[in-house]
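K.L.:
Provided below are the primary sequence and the corresponding predicted coordinates.
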Amino acid sequence: MFGLAFLAAVSGCGEKGPPPGAPIGTPSPVHGTVTFEDGTPLKGGIVMFYPVQAEAGSKLRFDGASLVDAQGKYTAGRNQDGKGLVPGEYVVTVDSREVGELPGSNAARVPASFRDKKSSSLKITVDEKDNKIDIRMK
């Protein structure tokens, strides 16, 4: 079951993704670096973005995701397109990849509290601009 949820989330559909033809808002670029509390970059893993509110006026916000590279860098998007997220507030989760984790990954170190959107204290706000948002797990 987790594998199906992972695939749906990475594709940008998530648990309550927009239906085909839905009026989706215009995304703004979102990128940055993911680090642990001590400043060490996350090597590998995945970052998920869940909108706090699905509606953005007459448009919809959608779940987003990004794989994290060996330097801890991510570029968020829907369906792994890297085009960004619709402006608004998002709850962020960080986890290891279920399949295809990077060699030498340290994603197993991610504390359990950041792996679930119900317990994650990580939140970001996306604005209508190029958003460089570094995520620090503390």
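P.N.:
Thanks, I have the structure now. Numbering: from 1, shown residues only.
K.L.:
okay, CA-based contacts and neighbour counts for the rest of this
P.N.:
Noted.
K.L.:
List the contacts of stretch 68-85.
P.N.:
10-13, 26-35, 41-47, 61-67, 102, 105, 126 (Cα atoms under 8 Å, 6 or more residues apart in numbering).
K.L.:
Return a ChimeraX selection command for the buried portion of these.
P.N.:
Only the buried members of the contacts of stretch 68-85 enter the following ChimeraX selection, criterion being 16 or more other Cα atoms under 10 Å:
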select :10,11,12,13,27,28,29,30,31,32,33,34,35,41,42,43,44,45,46,47,61,62,63,64,65,66,67,102,105,126
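K.L.:
dropping in the other structure now:
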Amino acid sequence: MSRINQLFALCLCALAALTQVGCGSYDATVSGSVSLDGEPLKSGTISFFPVADGPTAYARIEPTGQYELRTGREAGLAPGEYQVTVVAREQRELAANDAGGPPPPGKQLTPNHYRDRKTSGLAYTIEPGHNQIDLDLTTAQPGG
């Protein structure tokens, strides 16, 4: 077998292996809206922590209150059970503080119980395909 044929065969094997393994795409997507006491949140972050092993999925809350989860740089996440946190703060108009450093964080909008997956009261089962999950948060802590 000539050197070119060997190289060609090696490339075909590598391509076949990549096709079998996949490129890290996820079988599920999640999007929705986020509100606090009936008003859309205009900023913040949402984190979906898998109950089993696996990477955490994140989303930035858009000014419209909408979000779409990503895992790393890829859209989507693996199907399974997740615990969720939501953290939102008022946006500051300052670009820097007086000493030139980052501005101080804005006032926290979401109650503390939404910052921890064990106290947020937010848990979801993600199925393959698209999942629409609207997060209707309240300032009152779940369960009283």
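P.N.:
Okay, I see it. Note that the coordinates shown come from a computational prediction; the quantities given were computed from them, not determined experimentally.
K.L.:
about what we covered before: list the ones among the contacts of stretch 68-85 of structure 1 that fall in helices.
P.N.:
Among the contacts of stretch 68-85 of structure 1, DSSP state H puts residue 10 in helices.
K.L.:
Just give me the match in structure 1 for residue 120 of structure 2.
P.N.:
Counting by TM-score structural alignment, residue 120 of structure 2 lines up with residue 120 in structure 1.
K.L.:
All the strands of structure 1, residue numbers only.
P.N.:
In structure 1, the segments counted as strands under DSSP state E are 30-36, 46-51, 55-56, 59-60, 64-67, 73-75, 88-95, 123-126, 131-132, 135-137.
K.L.:
Would you format the ones you listed as TSV with distance to residue 112 of structure 1 included?
P.N.:
Formatted as TSV, the strands of structure 1 follow (distance: least, Cα to Cα, whole Å):
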stretch	distance to residue 112 of structure 1
strand 30-36	13
strand 46-51	14
strand 55-56	29
strand 59-60	29
strand 64-67	18
strand 73-75	20
strand 88-95	9
strand 123-126	16
strand 131-132	25
strand 135-137	11
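K.L.:
just to revisit the earlier point, mind listing what the match of residue 120 of structure 2 touches?
P.N.:
Residue 120 of structure 1 neighbours (Cα under 8 Å, 6+ apart): 91, 92, 93, 113, 114.
K.L.:
Among those, name the buried ones.
P.N.:
Buried among the contacts of residue 120 of structure 1 (16+ other Cα under 10 Å): 91, 92, 93, 114.
K.L.:
Farthest pair within the contacts of residue 120 of structure 1?
P.N.:
Farthest pair in the contacts of residue 120 of structure 1 (Cα to Cα) is 91 and 113. Separation: 12.4 Å.
K.L.:
contacting residues for the residue in structure 2 that residue 65 of structure 1 lines up against?
P.N.:
Aligned by TM-score structural alignment, residue 65 of structure 1 pairs with residue 58 of structure 2. Counting by Cα under 8 Å, 6+ apart, residue 58 of structure 2 touches 45, 46, 47, 48, 69, 70, 71, 72.
K.L.:
which one of those sits closest to residue 137 of structure 2?
P.N.:
residue 46 (12.1 Å).
K.L.:
The closest one touches residue 82, doesn't it?
P.N.:
No: with contact defined as Cα atoms under 8 Å, residue 46 of structure 2 does not reach residue 82; the gap is 11.9 Å.
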